[in-house]
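J.: need the 3D shape of this:
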Amino acid sequence: MRTLIHPSAVIHPDAQIHPTVEVGPYATIAAQVKVGPGTKIGAHVVLDGQTEIGAANRIYPGAAIGLEPQDLKYDGAPSLTKIGDGNTIREYVTINRATGEGEVTAIGNDNLLMAYVHVAHNCRIADRVVIANNVALAGHVQIEDRAVLGGVLGIHQFVHIGRLAMIGGMSRVDRDVPPYMLVEGNPCRVRSLNLVGLKRAALTREDHQLLKKAFRILYRSGDTLQHALEQLDLLPENEYVAHLQRFLVASLGEGRRGPTSGSKGSRS
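T.: The predicted structure follows:
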């Protein structure tokens, strides 16, 4: 099985590499790295720090994972990078480890990070997220399941991006992005429901209708956000509306960025 490792690769003897892992030419793997079965590591990839990578990932040439955070507060404390299973990490993606001792930069399962994506310290990406080329995530960004980020985006630190949200390319994201919404612009604004994403997620007709009503209450009624959130309580009980409501309430809390606002051109 050692033939799966190119002879030019530099792998520390203490690294824990499953026998089925493939390692390409000139890849470098540090002592505290763990890599699970079936993962493929391309040429010139660098895996550093306390980094754990699960099964069946594909890491393309030039990616750098687990290096020190680009954070002036970092004092060399041991921190972690954790990556789940089935992820595709394309060329020259950079994923920095967390800043504080014992803290984690975490990526879940079945995500696609296209070329030149940067994931900064303490970010958390859930499952089945798609991030297009040249997207930069600042520190402490959180992304929920099945969000889609268009290319050439900048995401402000501490921003939260909700489940099944879609962000149009070349937008500036400096506020939390509510679940199920399509946002775009500089700065970005909520434009509509992410109807394509909701269709792909196989929501029921009733779910669609209730989310449309919630959208109109939040972004077309002219009410303050606080009053609109109260009006959502009058809708029939629904898990998607409830998640949207919880997300927005949390976004208004102390220490949060606050939610992205709507636009006069919003449509449902």
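
J.: contacts and neighbour counts: CA atoms only from here.
T.: Noted.

J.: where do the helices sit along this structure?
T.: 195-200, 205-219, 225-232, 239-251 (DSSP state H).

J.: ok, so what distance separates the closest residue to Thr99 other than its chain neighbours from Gln245?
T.: Spatial nearest neighbour of Thr99, chain neighbours left out: Tyr74 (5.3 Å); criterion: Cα to Cα, 6 or more residues apart in numbering. In this view, Tyr74 and Gln245 are 35 Å apart by Cα to Cα, to the nearest Å.

J.: enumerate every residue touching Asn134.
T.: Met114, Ala115, Tyr116, Val117, His118, Gly151, Val152, Leu153 (Cα atoms under 8 Å, 6 or more residues apart in numbering).

J.: what's near enough to touch the second one?
T.: By Cα under 8 Å, 6+ apart, Ala115 lies in contact with Ile89, Arg90, Glu91, Tyr92, Val93, Ala132, Asn133, Asn134.

J.: one more to line up against the first:
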Amino acid sequence: MRIHPTAIIEHGAQIHETVAVGPYSIIERGAEIGAETVIDSCVRITGRTRLGCRNRVHHGVVLGGDPQDLGFTPERAKPLRIGDDNCFREHVTVNAGLKSDTGTRVGNGNYLMAYAHVGHDCVVGDHNIFANAATLAGHVELEHHVFLSGLVAVHQFCRVGAYVMVGGVSGVRQDIPPFLLAFGDHARILGLNIVGLRRHGFTAAQRGQIKAVYRTIFRGGLRLAEALAEVEAGYPTDETRHIIRFIESSRRGIASLAPTRSQRTEQE
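T.: Model (predicted):
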């Protein structure tokens, strides 16, 4: 174990022998740190935190801090559980849970750039990227392979589906279904996240089917239940079933389509 002499490791913290801890960092009793994790300087890891293996925690990060909720009291705190192979860049904050028994959860292989924030009781899947200052309010759910651009803010209880990209300085106030590109101060859907889907190996045929599914849902002139039934029958793929499950389980509603160029011209 490589522990800088200025670091404070409270008795009762469980730290694997291969962990490195930099100067002036504080790890509280009760914290668990997995193998080959590297913790830089001035990091604070509270006793509510369970951190997996091979994580990289840069300068000034706070993991498991108090939820930013006016109703919080220390005895109500729930854990923060983090998987393996994540990277937390400078001054990232990930709060402990408050209202759900499972607390705040972060999966594997996520990359959070400087000043990103994950609020209490969020569920973050695997291989997501948070650009600088991307922010999740409480109870947000991110699936996997999501890209949040810089200064994106996601409203509490919203969900963002797999392979979604949200453009910079956007405010997400409703759910963004899988495979889509969204943008705007009240983020609207622009179309498929084509670049992201290509990068992750989706074929032209798969992308075409996903596009057809969304065309039926958003532009088919059908009631939502009718549209979902039609795409389930017409495009019986894993991607279609994923889209249907996501939409049917939405509590905040689905973000709307951005107007087309011709619609914008008519509005003007």
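
J.: any idea what the TM-score is?
T.: The TM-score (TM-score structural alignment, normalised by the length of the first structure) is 0.93; 261 aligned residues with a Cα RMSD of 1.6 Å.

J.: and Tyr74 and Gln245 of the first structure? Which one has more around it.
T.: A direct count of neighbours by other Cα atoms under 10 Å for Tyr74 of the first structure and Gln245 places Gln245 higher, at 20 against 16.

J.: about what we covered before: the helices of the first structure: which one's closest to Glu52 of the first structure?
T.: Of all the helices of the first structure, it is helix 239-251 that lies closest to Glu52 of the first structure, at 29.5 Å by Cα to Cα.

J.: ok, and for that closest one, which residues are buried?
T.: Tyr240, Val241, Ala242, His243, Leu244, Gln245, Phe247, Leu248, Ser251 (16 or more other Cα atoms under 10 Å).

J.: the closest residue to the second one other than its chain neighbours: neighbouring residues, count only.
T.: By that I understand Val241 of the first structure. Spatial nearest neighbour of Val241 of the first structure, excluding adjacent residues (Cα to Cα, 6+ apart): Leu211 at 6.2 Å. Summarising burial for Leu211 of the first structure: neighbours were counted as other Cα under 10 Å, giving 23.

J.: also Ala225 of the second structure?
T.: If you count neighbours by other Cα under 10 Å, Ala225 of the second structure ends up with 11.

J.: now do Val169 of the second structure
T.: Neighbour count of Val169 of the second structure, defined by other Cα under 10 Å: 19.

J.: and the gap between Val213 of the second structure and Gly161 of the second structure?
T.: According to Cα to Cα, Val213 of the second structure stands 15 Å off from Gly161 of the second structure.

J.: which of the contacts of Asn134 of the first structure does the second structure keep?
T.: For those, the aligned pairs still in contact in the second structure (both residues aligned by TM-score structural alignment, their matches' Cα atoms under 8 Å) are Met114, Ala115, Tyr116, Val117, His118, Gly151, Val152, Leu153.

J.: so how far is Pro187 of the first structure from the last one?
T.: Looking back up the chat, that one is Leu153 of the first structure. For Leu153 of the first structure, the distance to Pro187 of the first structure - Cα to Cα - is 11 Å.

J.: who has more neighbours out of the two?
T.: Neighbours were counted for Leu153 of the first structure and for Pro187 using other Cα under 10 Å; Leu153 has more, 23 against 14.

J.: the equivalent of Gln68 of the second structure over in the first structure: neighbouring residues, count only.
T.: In the first structure, the residue matched to Gln68 of the second structure (TM-score structural alignment) is Gln70. Per other Cα under 10 Å, the neighbour tally for Gln70 of the first structure reads 15.

J.: show me what contacts Gln70 of the first structure?
T.: Applying Cα under 8 Å, 6+ apart to Gln70 of the first structure gives the contacts Asn96, Ala120, His121.

J.: most neighbours, which of those residues?
T.: Among the contacts of Gln70 of the first structure, His121 has the most neighbours (other Cα under 10 Å), with 32 neighbours.

J.: who's in contact with Arg256 of the first structure?
T.: By Cα under 8 Å, 6+ apart, the residues touching Arg256 of the first structure are Phe158, Val159, Ala250.
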